[in-house]
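Let me see the structure of the following:
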Amino acid sequence: MREASLNRVVAGAVLAALFTAGSAFAQAPLRIGVVAGFSGVYGDLTAGQYEAAQMAADEVGGKVLGRPIEILQADHQNKPDVGAAIVRKWYDVDGVSMVTGIDTSSVGLAVRRVAAEKGKIDLNVGSATVDLTGPACSATGASWAYDTYALAQVTGSALVKAGNDSWFFLTADYAFGHALERDVTAVVTAAGGKVVGGVKHPISTQDFSSFLLQAQASKAKIIALANAGADTINSIKQATEFGIGKGGQKLAGLLVFTSDVQALGLNAAQGLVLTESFYWDLNDQTREWTAKFRKRKDKVPNMTTAGVYSATLHYLKAVQAAGTDEPKAVMAKMRELPINDMMTKDGKLREDGRVMRDMYLFQVKAPSESKDKDDIYKLIATVPAEQAFRPLKDGNCPLIKN
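A predicted model of the protein is given here:
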C-alpha cells in the first residue's frame, strides 16, 4: 500500500512539474529583435523601425499563443561584427525567436551567417544585396522589401529606354554598393547602354567633390548613385552645387527613400527617378496606416519602416497558424500564407526567401506640383513582381534544385 501511495505521490509531482513547465512556456515572452543602423549614415532612414514592429505586435493583441510579445532594439552601427555579436547573444542568451530590420548589406550577410548557423529566423528588410536570396540564402531567412536586382531592373530599364544610354557610377565601397553597381550594369548593357566609368567612395564620405568631378568629366548621360542614406543626400547636394544638372547630365538615385528626398528638398531632388516598394500616399490603405504610425513616430514612414511592420505581422500570423515558434514550422506557414497588408497585396514568400511583391517607379515632384512637404512622389509605373525580381532559377541559391 505504501509503495502504491508513494507512486501516486511521485506521479503527482511529475504531473505538477510538467504543468508548471507548460504554464511557464505558455507565459514566456515571444521575443523579436529589431537591429539596424540607428546611428550614423543610415540613422534617419531607420528611425521608426522599432515603432513599426511594435505596431504589428499590438495589432495581434500583444500576444500570440498566449505568450506576450516583446520587441527588443539594438544599433549595429553599420558594423558586421557588432551586428553578428548582437544577434548571436539575442538567439543564445535572450531567447529571441526572430530578428528583422538589419539594414546595411555587409551586416545583413553577417547576421544571415549567424541565423543560418543557429537555425533561427532573420527577416531582412533593409539589406539590399541580392546575394541574400542567392549564394547566402537560408531555409529560415527572407529578403522582405527590395533588393539590388529589383532596384536595377526597375530604375535602370526605365532610364535606358528613355534614351539615357551612357552611365558613370558613384559607388559606396562595400557589399551593398558593389552588388548594386553589378546588377545595374547588367541591366544597362542588356538594354543596349554602356558604362563609361565609375569611382568608389568610402561609406560616410563628407566630400564628394573629386568623385563628382570625375563623373562630370566622363560626359555620361547618367551619373548613377550606388549608395544610400546620408551618402546619397550629400552626393546630390554637392552635385547641385557643381551645377551638374545644368550641364545636361542626370542623377539616378538607385536606392532613395522618402526621408532622403525630404532632407534634400524638392528644389534639389525634383525630377529624380527612383524605385520603392512603399509610398505613404499611394492609396487609402497606405494613408490610413501612415496616420496610425505617425501617432507613434511623427515622420513619414519609408519602405524599411513599412517593411519591418509587414515582416513582423506576417511572422506573428504564421506563429499563430503553426501553433509554435519552431523556426522551420513557422517558415513553412510564412510561405503557405499570402502576405496581405498595406504595402503588399497577395504577396508570396518564395523558396529562396524572396518576398514577391509589386515594385513602383516614382519621380520626385517639382515644387510647383507638390501640395505640402509630404507630397513628394508621382507614380510613373507599377512593375509586377515577376518582372521586378530575379527569376528563381538564376539566383544560385543552394536550396533550389534546378
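
Only C-alpha atoms from now on, for both contacts and neighbour counts.
OK.

Could you measure from the nearest residue to residue 179 once chain neighbours are set aside over to residue 237?
Among residues not flanking residue 179 along the chain, residue 129 sits closest, at 5.9 Å (Cα to Cα, 6 or more residues apart in numbering). For residue 129, the distance to residue 237 equals 26 Å [Cα to Cα, to the nearest Å].

So those two - more neighbours on which side?
Between residue 129 and residue 237, counting by other Cα atoms under 10 Å, residue 129 is the more crowded of the two (27 against 17).

In this structure that one contacts residue 182, no?
No. Using Cα atoms under 8 Å, residue 129 is not in contact with residue 182; the gap is 10.5 Å.

got a list of what residue 32 touches?
If you count contacts by Cα atoms under 8 Å, 6 or more residues apart in numbering, residue 32 has them with 69, 70, 71, 72, 96, 97, 98, 99, 100.

Please give the structure of this sequence too, so both can be compared:
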Amino acid sequence: MTKRGFLGTSALCAAVLLTGMAPASAEIAGKRIKLGVLTDMSGFAADSTGAGSVVAAQLAAEDFAKELPGVTIEVVLGDHQNKPDLGSSIARQWLDQENVNVILDVPFSSVALAVNEVTRGSKAMFVASGPGTTELTGPKCSANTVQWTYDTYALSNGTARAVVGEGGKSWYFLTADYAFGHALEKDASAVVAATGGTVLGSVRHPPNASDFSSFLLQAQASKAQIIGLANAVGDTINSVKQAVEFGVTSGGQQKLAALLMQLTDVNAVGLQSAQGLYLTEAFYWDLNDGTRAFADRFAAKMKGRRPTGNQAGVYSGALHYLKAVKAANSTDAAAVAGAMRDLPIDDALFGKGNVRVDGRAVHDMHFFQVKKPSESKAEWDYYTHVKTIPAAEAFRPLDQGNCPLVKKS
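As a prediction, this is how the structure comes out:
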C-alpha cells in the first residue's frame, strides 16, 4: 500500500463504513459516529503514522461495531502535510460541514496545537496519539482533548532515568533546534541531574538536517558516556546512521540514547547501525500475546508491516472513545469527555490505565534496547524489553503541568 495510492488525490476520503447488524438501541444523533484520522500521509512521519494510523482506526471501528447495534461507524482521513494552517482548516471543515465526532492521531506538535484550538469548546473530541508536546496537558489543555500515547516528559523521563540507572552517568545532547527538541533536552537534562548524572553540554542542529558530522564530532569530543538524541524521525535516523559511519560508538566508550524513536525508524536505520540503542516506547508489537495478535491483524492489511506506538495509540484511543460514546449514549464532547475520564483504560495494547482531568492518558511505558543482528529471529524483531515503567512513574505529575482544568477540579 503506497502512501500516495492510499490517499489518492483527495485530502479527505471515506476509509471504512461499519454498521452493527442488530436493531438500533442507542440515542446517538443520526445513528452515526464519524472518526477522522488527521495524519501525515507523505512526509517525515508517514511511516510511523500515515496509512497505518488509518488501518488502526479501522480495526478499532471493526472491533467495536457489535457494541453499538444499529449505529454506523465511519472512518475518514485527512493529510495535514505537516502544516498547522492546513491541519486546522481540515479540522474546521470536518467539524462544521462533515459532522466528524472525533479527530485522531495528528503527528507533529505544531499541527496538534492548532487542532487543539479548533476542537476546544466544540462538540467533537480530539484524541491525540501522534504529538509529543506536553503543552496539550499543560497550559494549553482542553476539556475536549486527550493525549494518548506519549509526550516529551514520558520519553525523556523513561530513557534518561533508566540509562543513568544502568550506569550512563555523563550525557551530551544532540538537539533539534525547535520547540520539540528543546523540550526533550530540557526534560531529560532535569532527570539526569536529579538521578546523579551530569550533562556535559549540548549542540543544536537545524531540523531536517542532512549532515551531522560537525555535531557528532562535538558530541564525541565531549567524551560523554551517553549521546542523547533529542530529535525525531528523519533527523534521528540520519544522526544514528552517521554516528556509526564516523565511528562515534565503535570504541564502546559512548552509546546513543534516542529520546524519540519508533519501530519504523529502527527499520530505516537497520539493526547493524541501530544495535545497542536505548529508547522508551508505549507499545511494542512483540510484548505479549495481545500485542502480537493485534500486530498480526495490522500486518494483514499493511503488507506485513508491524504497528508503531503511534499507530497502536490510534487504535487504543479510538477504542476508548467508542466505549465512552456507548457509556454516555451520546457523541457530544462534554458527555464523552466525562465518560473517557470515568472509564478505566483496559485493552490488550496499552494495558490498564486512566485518563486524568488534564487530558493525559496514563499507562505503563517500556524501556528497550535495540537488538544485535544476531539476536533478531525474524523480520521486525528489533527490541529487547529491559523494564516496564509503571504508569504512576511514567508521566508528569498532575500538579506540575499548569493545566487550568486541574485548578478547577
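
quick one: TM-score?
Once the chains are laid over each other, their TM-score by TM-score structural alignment, normalised by the length of the first structure reads 0.90; 380 aligned residues with a Cα RMSD of 1.9 Å.

coming back round to it: ranking the contacts of residue 32 of the first structure by neighbours, who comes first?
Ranked by neighbours (other Cα under 10 Å), the contacts of residue 32 of the first structure are led by residue 100, which has 30 neighbours.

Where do the strands of the stretch 301-409 of the second structure begin and end?
Assigned by DSSP state E, counting those that start in this stretch, the strands in the stretch 301-409 of the second structure fall at 345-347, 351-355, 361-362, 365-370, 383-389.

What lines up with residue 282 of the first structure in the second structure?
Alignment note (TM-score structural alignment): residue 282 of the first structure maps to residue 287 of the second structure.

Now do the closest residue to that match other than its chain neighbours against residue 267 of the second structure, distance only.
Once flanking residues are discounted, residue 287 of the second structure sits nearest to residue 385: 7.8 Å by Cα to Cα, 6+ apart. Residue 385 of the second structure sits 17 Å away from residue 267 of the second structure when distances are taken as Cα to Cα.

Over to residue 149 of the second structure?
The spacing between residue 149 of the second structure and residue 267 of the second structure, counted by Cα to Cα, is 20 Å.

Show where the helix ranked longest in the second structure falls in the first structure, residue numbers please.
Secondary structure of the second structure per DSSP state H: the longest helix is helix 309-328. Mapping helix 309-328 of the second structure onto the first structure (TM-score structural alignment) gives residues 303-322.

Mean distance between the matching stretch and the second structure after superposition?
Following superposition, stretch 303-322 of the first structure is found to deviate from the second structure by 0.7 Å on average (mean Cα distance after the TM-score superposition for the first structure).

same for the longest helix of the second structure, what does it pack against?
Helix 309-328 of the second structure is packed against helix 50-64, strand 102-105, strand 125-128, helix 333-342, with contacts defined by 3 or more Cα pairs under 8 Å, 6 or more residues apart in numbering; DSSP states H and E.

run the last query once more with 6 Å
Helices and strands touching helix 309-328 of the second structure, by 3 or more Cα pairs under 6 Å, 6 or more residues apart in numbering; DSSP states H and E, are helix 50-64, helix 333-342.

equivalent range in the first structure for the helix or strand that the longest one is followed by?
What it means is helix 50-64 of the second structure. On the C-terminal side of helix 50-64 of the second structure, the nearest following helix or strand under DSSP states H and E is strand 72-79. Taken onto the first structure by TM-score structural alignment, strand 72-79 of the second structure occupies residues 68-75 there.

Could you identify which of the helices and strands packed on helix 309-328 of the second structure is most buried?
helix 50-64 (a mean of 25; mean count of other Cα atoms under 10 Å).

what's the offset of it from the middle of its chain?
15 Å (Cα atoms, centre = their mean, to the nearest Å).

other SSEs contacting it?
Partner elements for helix 50-64 of the second structure (3+ Cα pairs under 6 Å, 6+ apart): helix 309-328.

Okay, residue 56 of the first structure and residue 45 of the first structure: tell me how far apart.
Residue 56 of the first structure is 19 Å from residue 45 of the first structure, by Cα to Cα.

so how far is residue 164 of the second structure from the counterpart of residue 222 of the first structure in the second structure?
Under the alignment (TM-score structural alignment), residue 222 of the first structure pairs with residue 226 in the second structure. Distance of residue 226 of the second structure to residue 164 of the second structure, given as Cα to Cα: 9 Å.

So between those two, which is more surrounded?
Counted by other Cα under 10 Å, residue 226 of the second structure and residue 164 do not tie: residue 226 has more neighbours, with 27 against 20.

who touches the more buried one in this structure?
Neighbouring residues of residue 226 of the second structure by Cα atoms under 6 Å, 6 or more residues apart in numbering: 171, 254, 255, 256.

Just give me the match in the second structure for residue 343 of the first structure.
Under TM-score structural alignment, residue 343 of the first structure pairs with residue 349 in the second structure.
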